[in-house]
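> Predicted model follows, preceded by the sequence.
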Amino acid sequence: MNGETNLETLLQNMSPILHSEVYVFLTVIDATATDLGAYKILEPLMVYKEQEGLSLIVLKQNVIEYNQQHKTQLEVGEVFKYITLKVHSSLNAVGLTAAVSAKLTEAQISANVVAAFYHDHIFVPAVDAERAVKALEEFGHGKEAVL
C-alpha cells in the first residue's frame, strides 16, 4: 500500500484532525533501549532513542499518575496537542513537512512533526492547536503554501 507523493494532492487532501488529549515530551537521561520497560506504564505514543537518552511523548495525565504511584517527579514541561494529517503520505513524499512548517510559521505556531508509516502527526502547543488546524485547513481551500 503506497502512500501519496504528489505535493499538491497531499496538501489538498490532508484533512487535519485535532486530537483532544494533552501530551508532553519527556526524556530519560542515559537510558538504553532496555530501560524502556520501567516506562511502559506511561504508555508512550512515541519513543526515540537519542544519544543523550530516551525521548518519550506521553499523555500528561499518564505522567501525573506515574508520579503519584512511584513517589517520583518526572518533569512535565510545555503541553502539546497533536494533529493527524489523514492523507496517506508516502515516507518518500517531498515538500509536505516544509509546506506544513511554512504555513504554521506564518501563524507563528511552533511545530514538531512526526512521520509515521501512514500519516504525519504535528505536535503544536496546546494553546495554539485550534489556530493550527485552521491554518492547515487553508490548504484544502486552494490557498498555496509559502515555501
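That came in fine, so what should we check first?

> Please count neighbours and contacts with C-alpha atoms only from this point.
Will do.

> centre of the chain versus the helix or strand hosting Thr27, how much separation?
Assigned by DSSP states H and E, Thr27 belongs to strand 23-29. Strand 23-29 sits 13 Å away from the centroid of its parent chain (Cα atoms, centre = their mean, to the nearest Å).

> What is that strand packed up against?
Where contact means 3 or more Cα pairs under 8 Å, 6 or more residues apart in numbering; DSSP states H and E, strand 23-29 is packed against strand 53-59, strand 80-85.

> and among those, the most buried is which?
Across these, averaging neighbours per residue (mean count of other Cα atoms under 10 Å) puts strand 80-85 on top, at a mean of 23.

> how far off strand 53-59 does it point, in degrees?
Calculated by axes from the mean of the first three to the mean of the last three Cα atoms, to 10 degrees, strand 80-85 forms an angle of 80 degrees with strand 53-59.

> How about residues contacting strand 80-85?
Strand 80-85 has contacts (Cα atoms under 8 Å, 6 or more residues apart in numbering) with 14-24, 119-126, 129, 133.

> ChimeraX command for the buried members of the residues you listed?
Here is the ChimeraX command that picks out the buried ones among the contacts of strand 80-85, judged by 16 or more other Cα atoms under 10 Å:
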select :14,15,16,18,22,23,24,119,120,121,122,123,124,125,126,129,133
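
> before we go on, here's another structure to hold up against the first:
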Amino acid sequence: MAGEADLAVLLRVMRPELHAQAYGYAVSDQAIAGAFAQICEAEGMTVIAEVAVLAAAGIAVLAHWARITLTVHSDLAAVGLTAAIARALAAEGISANVVAGFYHDHVLVPWERRGDAMAALRGLSDV
C-alpha cells in the first residue's frame, strides 16, 4: 500500500502521537535489544531507545527526548513534510530529529518541550 504524498493531506491528517516514555541517544558497539532505531555510521552505531532500555544495557543517557509519531502513512518520497515540521518547531525554538520509517515519521524533541512541540504540530493541521 502506497503512502500519502500530498503535503496538504499529510498536514491535515498527520495526527501526532506522543509516546509516554523518555528516549535517549547513545553510541554502542553492539545492537541493543528493544531499541527503537539503530543507525550504522562510520563512527559507530547510533542507538535510539527508551531511557529504561538504555539503562538496562548499562548505557548512560546525556539528554532525554520525547518521541512523537506522525500516525499518517506518509510516502517516503513525499516532499515538504519534514520541512513543514522543522519550520513549525523552529518557530517555537524547539530542536527536532526526524527518523523516517516505512509507514510513519517520528520526531524526537527535547523532553521538557514535548507539550510545546505537540501544540506546534497540531497547529499545522489547522492550516
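Arrived safely, thanks for sending. Small disclaimer: the values here were computed from a predicted structure and weren't measured.

> TM value for the aligned chains?
Once superposed, chain against chain, the TM-score is 0.95 (TM-score structural alignment, normalised by the length of structure 2); 127 aligned residues with a Cα RMSD of 1.1 Å.

> so where do the strands sit in structure 1?
Remark: strands assigned in structure 1 by DSSP state E are 16-18, 23-29, 46-50, 53-59, 80-85, 112-115, 120-125.

> will you turn these into JSON lines that also has distance to Thr105 of structure 1?
Below are these laid out as JSON lines (distance: least, Cα to Cα, whole Å):
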{"stretch": "strand 16-18", "distance to Thr105 of structure 1": "17"}
{"stretch": "strand 23-29", "distance to Thr105 of structure 1": "21"}
{"stretch": "strand 46-50", "distance to Thr105 of structure 1": "24"}
{"stretch": "strand 53-59", "distance to Thr105 of structure 1": "22"}
{"stretch": "strand 80-85", "distance to Thr105 of structure 1": "16"}
{"stretch": "strand 112-115", "distance to Thr105 of structure 1": "12"}
{"stretch": "strand 120-125", "distance to Thr105 of structure 1": "11"}
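
> Quick check: which of those is nearest to Glu106 of structure 1?
Among those, strand 120-125 comes nearest to Glu106 of structure 1, with 14.0 Å by Cα to Cα.

> Distance check, Thr46 of structure 2 against Ala22 of structure 2.
Note on Thr46 of structure 2: its distance to Ala22 of structure 2, by Cα to Cα, to the nearest Å, is 17 Å.

> Centre-most residue in structure 2?
Centroid-nearest residue in structure 2, with Cα atoms, centre = their mean: Val107, separated by 2.1 Å.

> Please name the residues that touch the counterpart of Ile57 of structure 1 in structure 2.
Residue pairing (TM-score structural alignment): Ile57 of structure 1 is matched to Ile48 of structure 2. By Cα under 8 Å, 6+ apart, Ile48 of structure 2 lies in contact with Tyr23, Gly24, Tyr25, Ala26, Ala35, Phe36, Ala37, Gln38.

> Just the buried residues of these.
Buried members of the contacts of Ile48 of structure 2, scored by 16+ other Cα under 10 Å, are Tyr23, Gly24, Tyr25, Ala26, Ala35, Gln38.

> my guess is the second one contacts Leu54, does it?
Yes. The pair Gly24 of structure 2 and Leu54 qualifies as a contact (Cα atoms under 8 Å) at a distance of 7.5 Å.

> Can you check which residues contact both of the two?
Joint contacts of Gly24 of structure 2 and Leu54 (Cα under 8 Å, 6+ apart) are Val61.
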